[in-house]
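# only geometry, no sequence info:
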């Protein structure tokens, strides 16, 4: 495996594939913090050049984290379709990129070869693609999933209603939810991040949101984003949950820092299918985000883009209803400014879609980052054109509980109207029955939460 090249009279030599993959990354604060990043743009370009000439077989034969040492690696290896892999193993990373971008390559073609790709191969090709490449390739990939309704169809932009409350007051959550629904938001999920991680509190939120859905016959699904063990206790005590949720990391050690492992996810999966209220077959909601493994000192010297791809390799085993990267939530330690957040959002969306995941993005940032709402607007427009399955809606784009900035209910409505996108079909029919939408556009009644009084 060649790890050496001469560029503009200077010779670059990379220690191993792990080193090469890290230095081929676009500039990321997290890689710099971990001491993994390229020293300058020329070294980065040299790494990209070498990486583009490696074959998929060379990537598989040189594991960054061997399966015998890590259960995420084992999942990725076990789930690889060996027959399809054998057909493409001699492709270079550059040839994979060309295949994905070719005008003759369609959704079905990409869906098939994706089964023969490991997460590391998918990460590798993302590193040799520019932003427009990531948008074009992702826009070809349609991933439709079904819980109580279906989302992910071409031309559909769903929205998660995130009516969080700083004290988990169910009346406050309900009021904010009514505002979201009045703007046509909530078809991806009604999903609340709780403050209080107890089964009783989580169950109360689950059952309140389910009551609203039943009362107004809303075709969607609910979820409370507590730790999976708390959700499991709440469900066993009578909580009504259509989806179960968990954050994922790209290494076994990272997941242990989250208090989970593969066995626990499998136990939760069985519970969701036997006692959850979602019709399925897709009953999971996963969240990820570049940098979490570095926070837990669980990165094993692997760059944050590759680790993010490995999250998706774990997620696809469970065939989730939705996945989203909370792209700017962790902070400037991992993504320093608007340029890095934009790049990460496009990378994550592309890599998730190439894993055949129903990918959404929380277009967001924390207040100590060099990012503003215009950056978020730009990223949201780019993702809308890339075919993102859903984005997040919070009141006025300012989450009063998590204390970060995201996209608002009316931002999602504006994106739909501007880009010619629609809500999920079943949800749009309900919006029309409520007088909130007509002919794909919001009516004068939109934004009036008293519709649900």
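Perfect, thanks for sending it. Quick caveat: nothing in here was measured; it's all calculated off a predicted structure. Numbers count the residues shown, from 1 in each chain.

# hey, let's count contacts and neighbours off CA atoms from now on
Noted.

# next one: residue 371 relative to residue 110, how far apart?
Computed as CA to CA, to the nearest Å, the residue 371 to residue 110 distance reads 34 Å.

# alright, now check it against this:
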């Protein structure tokens, strides 16, 4: 395995695949913070050149984090279809990229191919792609998932309604929820981040959302994004939950810092299948984001893009209904500015789709990052063009509990209208029945939460 090249008369040599992968990555402040980033643009180009010439067999035979040392690595390795891999093991990363982007290769071929790839192979391919490549490739793949309703159909854009409240006040949460629904938001999930991670608080919010959904016959799902163990206790005590949520990471050590393991998630999955309110078959909701492993001091010297890909390999084992990356939420330590946030959002979406995940994005930024609302609106347009399954929205794009900026309810409506996207079919039919839309277009009733007081 050759890990060196000459560029403009200078030799560049990389000691192992960890270093090569990291230095082939586009500029990320998190990689620089970890001491992994390329020192110059020339070194980054050299790393990409070497990476392009590696075979998929080289990558599989030299794991960045050996399976005997890490649970996530074992899961990723165990999922590889050896028959498919045998057909492509001699391909270079460059050839894999060309195949994915080939006009004659579509959804069916890419889904089959993905079963023969490890997360590291998918990450390597993304490192060689431009932003437009990432958009074009992801848009080829249609991932339809089903809980109470199905989302992900071509030509649709679903959304998570996020009616957070700084004190978990039910009336305040319901007010935000009504406004979001009146804009046609909420088909992917009505998901609340609780301030109080107690069983009683989670039960109260689950009952309130479930009762409202049932009362208005809304075709959607509810979820309260507390720790998985808190949700399990609430469900055991009779709380009506359509899904169970959990943040996950790309290494066993980082997952341990989150208080989770494969066995715990398997237990949660079994519980929601038996005691959840949804029809399924998919009933789990995962959340990720570049940089979380570095925050947990559990990155093992691996760059944050590759670790993010490993999140999706881990998630694939559980076949979740939805997964979203929270791009820009951690802050400038890991994604410094608008350019890095946009790049990471497109990378994550592509890599998730290539793992067969029903992929969403929380397009957001913290107040101390070098980005603004125009930047995330631009990313919203790019991801919608890329076929993202869902986007998260908060009232006026300002989350009053988590204290960060996101997409707003009316942004979802604008993206649908501008790029000719529809809500999920069952949700779209409900919007027509409610008079919020007519022939797929918003009516004068749209944006008026008082319709739920009639």
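Arrived safely, thanks for sending. Keep in mind the model is a prediction, meaning the values are calculated, not measured.

# what kind of secondary structure is residue 27 of structure 1 in?
Secondary structure for residue 27 of structure 1, judged by DSSP: H, G, I helix; E, B strand; the rest coil, is coil.

# does it really touch residue 39, like I thought?
No. Residue 27 of structure 1 lies out of contact with residue 39 (CA atoms under 8 Å); the separation is 9.7 Å.

# quick one, which of these two is more surrounded?
residue 27 (21 against 12; other CA atoms under 10 Å).

# show me what that one aligns to in structure 2.
Using TM-score structural alignment, the equivalent of residue 27 of structure 1 in structure 2 is residue 27.

# next up, the contacts around residue 390 of structure 1.
Going by CA atoms under 8 Å, 6 or more residues apart in numbering, residue 390 of structure 1 touches 157-160, 188, 359-361.

# out of those residues, which are inside strands?
Using DSSP state E, the members of the contacts of residue 390 of structure 1 that fall in strands are 158-160, 359-361.

# could the residues you listed go into TSV alongside distance to residue 416 of structure 1 and neighbour count?
Formatted as TSV, these follow (distance: CA to CA, whole Å; neighbours: other CA atoms under 10 Å):
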residue	distance to residue 416 of structure 1	neighbour count
158	9	31
159	10	27
160	14	26
359	17	31
360	15	30
361	15	26
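
# nearest to residue 70 of structure 1, of these?
residue 359 (24.8 Å; CA to CA).

# you'd agree that closest one is up against residue 351?
No. Distance between residue 359 of structure 1 and residue 351: 9.0 Å, which falls outside the contact criterion (CA under 8 Å).

# host element of the nearest residue to residue 300 of structure 2 once chain neighbours are set aside?
Leaving aside its chain neighbours, residue 300 of structure 2 sits nearest to residue 65 (7.6 Å; criterion: CA to CA, 6 or more residues apart in numbering). For residue 65 of structure 2, there is no host helix or strand (DSSP states H and E).

# do you know how far residue 65 of structure 2 is from residue 302 of structure 2?
In terms of CA to CA, residue 65 of structure 2 sits 8 Å off from residue 302 of structure 2.

# now do residue 23 of structure 2
Taken as CA to CA, the span from residue 23 of structure 2 to residue 302 of structure 2 is 10 Å.

# the two: who's more crowded?
Higher neighbour count among residue 23 of structure 2 and residue 302: residue 23, with 28 against 24, using other CA under 10 Å.

# for the more buried one, give me its contacts.
36-38, 43-44, 47-48.

# give me the next element, helix or strand, following the helix or strand where residue 377 of structure 2 lies.
Using DSSP H and E, residue 377 of structure 2 sits in helix 373-385. Using DSSP H and E, the next helix or strand after helix 373-385 of structure 2 towards the C-terminus is strand 390-394.

# what helix or strand is the spatially most central residue of structure 1 on?
By CA atoms, centre = their mean, structure 1 has its centre lying nearest to residue 324, at 2.4 Å. Per DSSP H and E, residue 324 of structure 1 falls inside strand 322-326.

# sorry, back to before: what is the nearest of the contacts of residue 390 of structure 1 to residue 76 of structure 1?
residue 359 (18.2 Å).

# just the terminal-to-terminal distance for stretch 122-139 of structure 2.
16 Å.

# buried by neighbour count: which residues of it qualify?
Buried residues in stretch 122-139 of structure 2, counting neighbours by 16 or more other CA atoms under 10 Å, are found at 122-129, 131, 133-139.

# equivalent analysis for stretch 435-453 of structure 2, please.
So, applying 16+ other CA under 10 Å, buried residues of stretch 435-453 of structure 2: 435-437, 440, 442, 446-447, 449.

# distance from the chain centre to it, please.
29 Å (CA atoms, centre = their mean, to the nearest Å).

# quick one: contacts of it?
Counting by CA under 8 Å, 6+ apart, 175, 178-184, 417, 422, 428, 431-432 sit against stretch 435-453 of structure 2.

# stretch 89-100 of structure 2 too?
Here stretch 89-100 of structure 2 makes contact (CA under 8 Å, 6+ apart) with 51-57, 105, 110, 121, 124-126, 128-129, 137.

# residues contacting the residue nearest to the centre of structure 1?
With CA under 8 Å, 6+ apart, residue 324 of structure 1 has these contacts: 286-288, 359-362.

# can you check residue 258 of structure 1 too?
247-249.

# show me these that map onto strands.
Reading strands off these with DSSP E, I get residue 247.

# most neighbours, which of the contacts of residue 258 of structure 1?
Counting by other CA under 10 Å, top hit in the contacts of residue 258 of structure 1: residue 249 with 31 neighbours.

# now that residue: how far from residue 260 of structure 1?
In terms of CA to CA, residue 249 of structure 1 sits 10 Å off from residue 260 of structure 1.

# again with residue 4 of structure 1
From residue 4 of structure 1 to residue 260 of structure 1 the distance is 39 Å (CA to CA).

# the more surrounded of these two?
For residue 4 of structure 1 versus residue 260, the count of surrounding residues by other CA under 10 Å is larger for residue 260: 20 against 16.

# now do the SS call for the more buried one.
Three-state call for residue 260 of structure 1 (three-state DSSP): coil.

# now swap in residue 166 of structure 2 and tell me
Quick answer, by three-state DSSP: residue 166 of structure 2 is coil.

# residue contacts, the residue nearest to it when sequence neighbours are not counted?
In space, and not counting its chain neighbours, residue 166 of structure 2 is closest to residue 401: 4.4 Å by CA to CA, 6+ apart. Neighbouring residues of residue 401 of structure 2 by CA under 8 Å, 6+ apart: 164-166, 195.
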